[in-house]
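**Student:** requesting a structural model of the entry that follows:
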Amino acid sequence: MEPESPSEPAVTTCYRHPKVESRVRCTRCDRYICPDCMREAAVGHQCVECVREGARSVRQARTAFGGRITTAPVVTYVLIALNVLVYLGELVSPEIVDRFSVLGAVLRGPDGGHYVWQDAYPSGFEPAGVVNGEWYRLLTGAFLHMPPTQGTFGILHIVMNMVALWNVGRVVEAQLGRSRYLALYLLSALGGSVLVLLLAPETSTVGASGAIFGVSAAYYVLARRLGADLRAVNQFMAGLLLWLVLSAAFTSWQGHLGGLLTGSAVALAFAYAPRGGRRALVQAAVCLALLALLLLLAVGKVSALKNGAA
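**Tutor:** Okay, here's the model as predicted:
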């Protein structure tokens, strides 16, 4: 009778590669892992799934105002690119300006020209602008600029706006994060258009100036909140207000002022919302409330214009 051989230890294999023998366990899930599945950890090795799960559970760094930290001002780049592309489109098809500019209420005559809004439509005339249901003008006009052949301002309009957006937008985007910055920009653009509609509905305006004034106002508010050098910040704001006055001779001061006021309101909400889990909710609520207010003002003005022309 042959003596019994000692029992051989069970062979253990990698949980991801069953054909590969392994005697090392993941320090997190305790499963066997082969050399291809090992990842260095603070103590021992972990499997690829535990490393991936750990990366998801790490809290992402945030800016002082709750936004995600970004390494490149992508939104600013995209906005500049959109404005430039639209401007090139204007050069090819000048009628784009007439079709998409901010325009509240005018009469379009049989010859295609625009005429002053009247209480009653003369024969052959039709309403044009936001009053005619062209609500998109409240945003599209913020991506248009004066063509080179229009007025003394010409191509300087888009050049100055894009330079300003490049200088200020990158700073504000880094402070707010991409989503908050985009909300600030679009609400400021809408705020400028709505004030044009309220105060000068018969004026056709174009330009990103309203949005840029809003971003500039945010730069001032955020800088003060962060405790930046007040002399430099105050000089910046004084220059901004001076340009608001001087630019009225070339473009729409209503659009600039509307963007400035709206951007200031959004920036105050972003800067002074209480810290903690509710901060993002408070910031979003203020943005939605401003959006609702602007839309109500626009609807009310259009309704008044229509009733006056009835």
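
**Student:** going by C-alpha atoms from here, please, whenever you check contacts or count neighbours.
**Tutor:** Noted.

**Student:** just confirm residue 77 is within a helix.
**Tutor:** Yes - counting by DSSP: H, G, I helix; E, B strand; the rest coil, residue 77 is part of a helix.

**Student:** and for it, the neighbour number?
**Tutor:** Applying other Cα atoms under 10 Å, we find 14 residues neighbouring residue 77.

**Student:** that one: what's it in contact with?
**Tutor:** Neighbour list for residue 77: residue 166 [criterion: Cα atoms under 8 Å, 6 or more residues apart in numbering].

**Student:** distance of the most centrally placed residue in the chain relative to residue 273?
**Tutor:** Nearest to the mean C-alpha position of the chain, by Cα atoms, centre = their mean, lies residue 182 at 1.0 Å. According to Cα to Cα, to the nearest Å, residue 182 stands 18 Å off from residue 273.

**Student:** give me the element the residue nearest to the centre of the chain is part of.
**Tutor:** Using DSSP states H and E, residue 182 falls within helix 178-199.

**Student:** about what we covered before: from residue 285, how far out is the residue nearest to the centre of the chain?
**Tutor:** 16 Å.

**Student:** list the buried residues of the helix holding residue 182.
**Tutor:** Under the neighbour-count criterion of 16 or more other Cα atoms under 10 Å, helix 178-199 has 178, 180-198 buried.

**Student:** ok, then the element right after that helix?
**Tutor:** Past helix 178-199, the next helix or strand by DSSP H and E is helix 209-225.

**Student:** ok, and what's touching that following helix?
**Tutor:** Outside helix 209-225, the residues that reach it (Cα under 8 Å, 6+ apart) are 142, 161, 164-165, 168-169, 171-172, 175, 184-193, 230, 233-234, 236-237, 240, 255-264, 266-268, 271.

**Student:** and this one, please, so the two structures can be compared:
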Amino acid sequence: MDQAPSSPQDARSGLPSCYRHPDRETGIRCTRCERPICPDCMVDASVGFQCPDCARGTSGGREGRAATAATRPRTLAGGTVAADPRLVTKILIGICLAAFLAQKAAGAAFEERFFLLGQAYVPGLGSVQGVAEGQWYRLLTAMFLHGSYVHLLFNMLSLWWIGAPLEAALGRARYLTLFFVSGLAGSALTYLVAEPNQPSLGASGAIFGLFGATAVLMRRLNYDMRPVLALLAINLVITFYSGFNIAWQAHIGGLVAGVVVGYAMLHAPRERRALVQYGTSAVVLAVVIGMALVRTAQLT
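**Tutor:** Now for the predicted structure:
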């Protein structure tokens, strides 16, 4: 079938018309070439839908030719499509499980060495070393420790349900960047705002970063955002109004970083996609370092 030379807009609704069926309006676009497609033309992809041309790997205008010029298919964010699109998520869950087993085997001394702690003063002993004394690794290691079986269970279920689709949409490198930048942002805000002698641990900052990026992804694909927004609202209510000892700073820091980095990953222009994506991540990391330096200066 011949392709329509353009996607005419309907004067009444403003919705574009399917590029193969000009008489049909649609709000769905191909996740690869971004041309509007109607339900009859939608082909299921790992994330969202593709047009028949992109699904077959045939050229269809400038976008289709650009897609077929690539040596390998690309994700929505420009990453390489992997044979196992959930491998990184599985590895992250495995690291968290291994760390939890190490906690149980080594006891409290293991947690005290690796959880997030700014600085503590123990009568008769003086200061206990934390991030303020140069142990910056705690900002990272705290992301893989958990305080209880319930804490671990909820974070790992969230990581699987939310992280796996995001990994498929972003690609491994971009997904891993999002995870660590969000987690470090959560740790840095906790270090900056919380009491310096208040220990903190858990992957919640990174998980909330994935929540934020998922909202951006849903909006990017024109999906119904109410389910993810409702789930996020419930988690925020639990964060601030539950009786649990939750570090809200990690949740908010991770969420903000996830939205910022996720938006850059999913909306970066194609001609300078990697520069915008990783440049934005570097800026967020610079803010993380800045927060840590400010807090260290206050405590030393």
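
**Student:** report the TM-score for the pair.
**Tutor:** The TM-score (TM-score structural alignment, normalised by the length of the second structure) is 0.72; 229 aligned residues with a Cα RMSD of 1.7 Å.

**Student:** the helix holding residue 182 of the first structure vs the second structure - mean distance after superposition?
**Tutor:** Its aligned residues in the second structure lie a mean 0.6 Å from helix 178-199 of the first structure after superposition (mean Cα distance after the TM-score superposition for the first structure).

**Student:** what's that helix aligned against in the second structure?
**Tutor:** Mapped onto the second structure using TM-score structural alignment, helix 178-199 of the first structure covers residues 172-193.

**Student:** average offset of the top helix by length along the second structure relative to the first structure?
**Tutor:** The longest helix of the second structure (DSSP state H) is helix 273-299. Mean deviation of helix 273-299 of the second structure relative to the first structure after superposition (mean Cα distance after the TM-score superposition for the first structure): 0.9 Å.

**Student:** if we can go back for a sec, so the residue nearest to the centre of the first structure is in contact with residue 75, correct?
**Tutor:** Yes - taking Cα atoms under 8 Å as the definition, residue 182 of the first structure is a contact partner of residue 75 at 7.0 Å.

**Student:** sorry, back to before: relative to helix 172-193, how tilted is the longest helix of the second structure?
**Tutor:** Per axes from the mean of the first three to the mean of the last three Cα atoms, to 10 degrees, the angle that helix 273-299 of the second structure makes with helix 172-193 is 20 degrees.

**Student:** OK, contacts around the counterpart of residue 79 of the second structure in the first structure?
**Tutor:** Matched to the first structure by TM-score structural alignment, residue 79 of the second structure sits across from residue 67. Applying Cα under 8 Å, 6+ apart to residue 67 of the first structure gives the contacts 175-180.

**Student:** same check on residue 203 of the first structure?
**Tutor:** Applying Cα under 8 Å, 6+ apart, one finds that residue 203 of the first structure lies in contact with 102-104, 196.

**Student:** rewinding a little: the longest helix of the second structure aligns to what range in the first structure?
**Tutor:** Under TM-score structural alignment, the alignment places helix 273-299 of the second structure onto residues 279-305 of the first structure.

**Student:** got it, and stretch 219-230 of the second structure?
**Tutor:** Stretch 219-230 of the second structure maps onto residues 224-235 of the first structure, going by TM-score structural alignment.

**Student:** quick one: buried residues of the matching stretch?
**Tutor:** For stretch 224-235 of the first structure, the neighbour count (16+ other Cα under 10 Å) marks residue 233 as buried.

**Student:** next up, the contacts around residue 201 of the second structure.
**Tutor:** Counted by Cα under 8 Å, 6+ apart, residue 201 of the second structure has contacts 115-116, 142-147.

**Student:** out of those residues, which is most surrounded?
**Tutor:** residue 116 (31 neighbours).

**Student:** residue ranges of the strands in the stretch 1-150 of the second structure, please?
**Tutor:** 43-44, 49-50, 120-122, 126-128 (DSSP state E, counting those that start in this stretch).

**Student:** among the ones you listed, which is the most enclosed?
**Tutor:** Most buried of these, by mean neighbour count (mean count of other Cα atoms under 10 Å): strand 49-50, with a mean of 24.

**Student:** burial check on the counterpart of residue 78 of the first structure in the second structure, number of neighbours?
**Tutor:** Alignment note (TM-score structural alignment): residue 78 of the first structure maps to residue 91 of the second structure. Neighbour count for residue 91 of the second structure, taken as other Cα under 10 Å: 11.

**Student:** any idea how far residue 146 of the second structure is from residue 91 of the second structure?
**Tutor:** According to Cα to Cα, residue 91 of the second structure and residue 146 of the second structure sit 17 Å apart.
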